[in-house]
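>>> Model the structure of this input:
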Amino acid sequence: MQSHSMRWRFVLLLAVFALVAAACGGSDDATDETTTTGAAETTTTAATGETTAPDATTTTVAEEVEAPTAENQLSGLTVVDDKTFTVELTTADPEFPIQLAYTAYFALPSVAYDNTLGYNKAPIGNGPYMFPEGGEWEQDVAIDLVTYADYAGPAPANDGINFVISPDPKTNYLEAQAGNLDVLSAVDPEFLASAPTDFPDRFAQSPSTGILYMAFPEYMDDTFTLEHRQALSMAIDRELIIEKIFNNSGTAAHSAIPSNLGGRDDVCESWNYNPDAAKALWDAAGPIDAFDVWFNQGGGHETWIEAAVNMWDNTLGIDSGSITFQTAEWADYLDHADNGEFTGPFRLGWGMDYPSPLNFLEPLYASYMTAADGGSNASEYNSPQFDAALAEGKAAVAASGNLADGIPFYEAAEDILCEDARTMPIRFSLNQFAWNEGVDNVFMDAYSNVGFSLITADDGIVSSDLTNPASLFPMDANESEGTQVLMGNLFTGLVQFDAQTGEQYMANAESITSEDGGLTWTVVLRDGWTFHNGEPVTAQSYVDAWSFGARSELGFQNNGFYKKFVGYEELNAG
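The predicted structure follows:
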């Protein structure tokens, strides 16, 4: 056991990065964590029907809010000088530095608080790209960015990005094939067989930590008993779906944790295909006359969900005509998730916020991480035993500084999750992307975001597909579309992942250190960094932004990230 008086340094966590250096984790299906609010309109169809729903973008960002002051600042954040601040956590967390690439931990300029709704339309960041003067996010149309001339980091290899907003991956593929998109960030499964021919020497694949899953709302346990949930999961032939629907891209998921982050092969009986056992469980539990299955539009999910429904029909004797698809556009779908409105099994995906097994358990299944808590537990799973196992794992890591010491407890938590059959892991995804002639040096980073700043472009501008984001306000953006625009483009974090190597490196931070085992951290910033409006990036910029995001009354989707900070409870006591 290492002494708590030793000097803990960011470099000690490089062993964790090695787990994902070759993984380039993330998912085009992820990170589907949100806490949006408001009414949403849904389209209901039979399991074999077409689905349509109105376009919508939902955000919790308000127009007028109280700006950060000394009175509404987290007490665990202390400014030492313009370039230095300290972070005091409620419990020691040696993994803290590897989390700081995420949007929740970006700095904000003071103008962000003047009109947060207006800022959400054209965020002013500290990254290599910025909105042109007078430019803003055109909802459902485009996001155009140009390079920031005074960027303190490495200059981009191109002159700007043109995000073309379209929800249909099949349309995006055809547009790229026609030469109307330079970069295609995700190839629809229907075209995977032809992609290497359609884009000769310009189609690439890289491993990912992203997971596609279905889950059962705990508030529907009167309908879906434990035996029903186990049977539905065991009736799904994941390998066959990977082969036939995803053209052998990705791998079947028999664990809630990716294998390159320590996931096990044989975790859970009900996460494996066993049609005889599934039928026996279903018959013993009794039939469910009709039920709904939920998934979002625009992600190409209907095909594989139809396949799963057909498997339920063939294996369990469920008439597929009795199953109704409930679908909605992405932002509306997130509303349903956050408001506890699912009426049956639902689809979501997840990509890492940071490279640790804990990140695939705590945000999605801990009882204190529901939408009401600013988290992503859409199933509202509530297991004291599961929570306790996570707590033991975190304590073990904090005591030794060795992430491996937490693994037995995280595995115990996963075993409990299996026993409760709250989730059905389906597929670990694979980054699959393509690009056209005229651009080169295309890679995807640890969040499955394209590394736009590395791309060379003959005409200067790089165009790429994008689904309309739910939000571009960093404290509110935690789904893949928003993070793609923000991370490494509009903003540079304290740390970042290299899109080419998958390795994490110091970016806006000069150093991140702890001398007490990870309970208190000192962050020192690099010199010369400014926001796009010329305002210096200072320690106060980070303290104000994180304190702002921690205010629960603002309803930011990333609010749960700040609960670990000392002062969170006091800040939100009133």
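>>> Only C-alpha atoms from now on, for both contacts and neighbour counts.
Fine.
>>> List the contacts of stretch 277-289.
With CA atoms under 8 Å, 6 or more residues apart in numbering as the contact definition, stretch 277-289 has outside contacts at 223, 225, 227-228, 230-235, 315-316, 322.
>>> Now do the buried residues in that stretch.
Residues of stretch 277-289 classed as buried: 277-279, 281-282, 285 (neighbour count, 16 or more other CA atoms under 10 Å).
>>> Now do that stretch: distance to the chain's middle.
Offset of stretch 277-289 from its chain centre (CA atoms, centre = their mean, to the nearest Å): 34 Å.
>>> For stretch 163-180, measure first residue to last.
Start to finish, the residues bounding stretch 163-180 are 12 Å apart (CA to CA, to the nearest Å).
>>> again, but for stretch 335-353
The first-to-last residue distance of stretch 335-353 comes to 21 Å (CA to CA).
>>> Tabulate the buried residues of stretch 277-289 (CSV), appending distance to Trp271 and secondary structure.
Putting those into CSV (distance: CA to CA, whole Å; DSSP: H, G, I helix; E, B strand; the rest coil) gives the following:
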residue, distance to Trp271, secondary structure
Ala277, 12, helix
Ala278, 11, helix
Lys279, 15, helix
Leu281, 14, helix
Trp282, 15, helix
Ala285, 18, helix
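>>> for comparison, sequence B:
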Amino acid sequence: MHSKARLVAVGSAVAALALAGCSAGQANDGGGDSADPIRYAVEQPDSMIPGNQFSSYVILETIFAPLTQVDEDGEVSFVAAESVESDDAQTWTITLRDGWTFHDGEPVTAQDYVDTWNYAAYGPNAWVNGPQLANVAGYADLNPAEGEPTATELAGLSVVDDRTFTVELSAPDRQYPLQLGIGQTGLYPLPSEALDDLAAWEEAPVGNGPFELTDGWSESDPIEAVAYDDYAGDAPTLDAVTFVPYLDTATAYTDALAGDIDIAAIAAGQAVQARNDFGDSVYELDAPGVDFLGFTLSDPRFSDVRVRQAISMAIDREAINDAVFGGSQVPATSLTAPSMPGDPEGVCGEYCEFDPDAAKALLEEAGGFDGEMKVHFVANWGQEDYFEAIANQLRQNLGIEAVIASPSADFAAFTDAVQNGETDGPFRARWGALYPSQQNTLTAVFTATGEGNFGAGGYSSPEVDELLRQANAADTLEDSLAGYVAAQERILQDFPTVPMFGNRYLYVTSDRIAELHTNAGAIDVPKIAVAG
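Coordinates of the predicted model:
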């Protein structure tokens, strides 16, 4: 389910991934800019258990703190961790900052991290974010392909003392410090009593972050959070924030226009209207997500790479971006978001360029296309214009008699059809990276065990796996970038998906908001500046 949220749930812009955290340093002095809570529209939360949620990111990233964060220059800095070190990129020593506590005043210990990670990784617990620990040694023993687990704890985790634990990975990975950031909610620590009775704990969640909940939470009612007085990191600029759950962006938009909401994420298709309605209070922010068209690769009508390449070349991304998204998105020329460090702009080459004549010729070379083509997406997510445009262009530019934009009844029906290989045409797919590295997108979507692999039709390649392994084990973060480019080049030889758009996340705000601080396109709630 976690991969569903990241891969296909972005039609609801409220689900935008937050990859920003607060850095550790000065103690909280309780100072905020306003006594009145700001009101922040969010997607309806599904759980307050960080390792077992896929629609509660904004709230959890406010009441929990990660071990690391990535600053605006792409450099790793530390939050709850004092250091994350390794001599060989395979065995890492994590030292926690002294004085860090949960909201009940209990100290956050190395044992809390190890116990939480073991629980999250143990297959029978079925936590949706458990795969975020898949690179730790012993994960396969807790999640065998067949049969029962042969262990209940990760072999790669060891507690050294109250503030120190070690993590042995299954293979060297120079990107590991990036993976400990705010997007990887499965790595947040829970207090020991939470694992004793998760249902009771979730009624009144206790985190380790800059804000604490005042009265529990609800899927549909406003959720109040106030600054935690004893937070050991940087003091938030706000005293309080109210998270208001919404089922759709349209209603949140209307309430923001009426002044009842101070911050709301909006869909890309609302960009033009928002610029007219909100003026300078529209934020269009580079984000770590990328949209694709996926295929059921076992379907013989799409098994020839030339068919998939022809579909890509028949789509005028610039025209769709202008007409549907108001120019707010970025036509894709690679497999990763343009905001990713080292993203190889243009690596897709001619196959991501609009060339209807070449597209039609390539399709004919592959034997043409017989019958009706359906393009699948989720209904009622504001995507109708987008997929109607795709269908119209494929019909006109490839000479296919019938190309139909085919909405699924709801999110569950759509994802079930995609995961089960039951889609009979191209389908809407997306990956929003959980940390700012090409590694996350390439591994999640284009390897057999990746969380978003179903969005690439189950694609995998031993050569790609090896290229990613080499990139992960590079001597430095910078050296790894060339390796990820090589992996992209090899994937694009097979062209399993059609890269469509690099994402930009859009927000509208009320006059109360003076400035939004962001990281990777998502709002850093503790740093929101209030006017006046």
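>>> How alike are these chains, TM-score-wise?
Structural agreement between the two chains, given as a TM-score (TM-score structural alignment, normalised by the length of structure 2), stands at 0.66; 393 aligned residues with a CA RMSD of 3.3 Å.
>>> Farthest pair within the buried residues of stretch 277-289 of structure 1?
Greatest spatial distance among these (CA to CA): Ala277 and Ala285, at 12.3 Å.
>>> Next, count neighbours for the residue mapped onto Met352 of structure 1 from structure 2.
In the superposition onto structure 2, Met352 of structure 1 corresponds to Ala433 when matched by TM-score structural alignment. Counted with other CA atoms under 10 Å, residues neighbouring Ala433 of structure 2 total 28.
>>> mind listing which of the contacts of stretch 277-289 of structure 1 are in strands?
If you go by DSSP state E, those have nothing in strands.
>>> Closest to Met424 of structure 1 out of the residues you listed?
Closest approach to Met424 of structure 1 among the contacts of stretch 277-289 of structure 1 (CA to CA): Ser233, at 5.8 Å.
>>> Now that the closest one has come up, it's in contact with Ser270, right?
Yes - taking CA atoms under 8 Å as the contact criterion, Ser233 of structure 1 and Ser270 are neighbours in contact, 6.0 Å apart.
>>> any idea how far the spatially most central residue of structure 2 lies from Asp416 of structure 2?
Note on structure 2: the residue nearest the mean C-alpha position is Gly432, at 3.4 Å, using CA atoms, centre = their mean. Gly432 of structure 2 sits at a distance of 19 Å from Asp416 of structure 2 (criterion: CA to CA).
>>> Show me where the stretch 251-400 of structure 2 has its helices.
Under the criterion DSSP state H, counting those that start in this stretch, the stretch 251-400 of structure 2 contains helices at 271-278, 305-313, 317-325, 356-365, 384-398.
>>> will you turn the ones you listed into JSON lines that also has distance to Thr296 of structure 2?
Compiled in JSON lines, those are given as follows (distance: least, CA to CA, whole Å):
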{"stretch": "helix 271-278", "distance to Thr296 of structure 2": "32"}
{"stretch": "helix 305-313", "distance to Thr296 of structure 2": "11"}
{"stretch": "helix 317-325", "distance to Thr296 of structure 2": "22"}
{"stretch": "helix 356-365", "distance to Thr296 of structure 2": "18"}
{"stretch": "helix 384-398", "distance to Thr296 of structure 2": "18"}
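>>> ranking the ones you listed by burial, who's on top?
Mean neighbour count, computed with mean count of other CA atoms under 10 Å, is highest for helix 305-313 among the helices of the stretch 251-400 of structure 2, reaching a mean of 24.
>>> what range in structure 1 matches that one?
For helix 305-313 of structure 2, the aligned range in structure 1 is residues 226-234, judged by TM-score structural alignment.
>>> what's the mean deviation for that stretch versus structure 2?
Using mean CA distance after the TM-score superposition for structure 1, stretch 226-234 of structure 1 ends up 1.5 Å from its aligned counterpart in structure 2, as a mean over the superposed pairs.
>>> which residues make contact with that stretch from outside it?
Here stretch 226-234 of structure 1 has contacts from 216, 269-275, 277-279, 281-282, 284-285, 312, 420-422, 424, using CA under 8 Å, 6+ apart.
>>> change it to 6 Å
270, 272-274, 278, 281-282, 285, 421, 424 (CA atoms under 6 Å, 6 or more residues apart in numbering).
>>> Quick one: end-to-end length of stretch 176-190 of structure 1, please.
Counting by CA to CA, the length from the leading to the trailing residue of stretch 176-190 of structure 1 is 15 Å.
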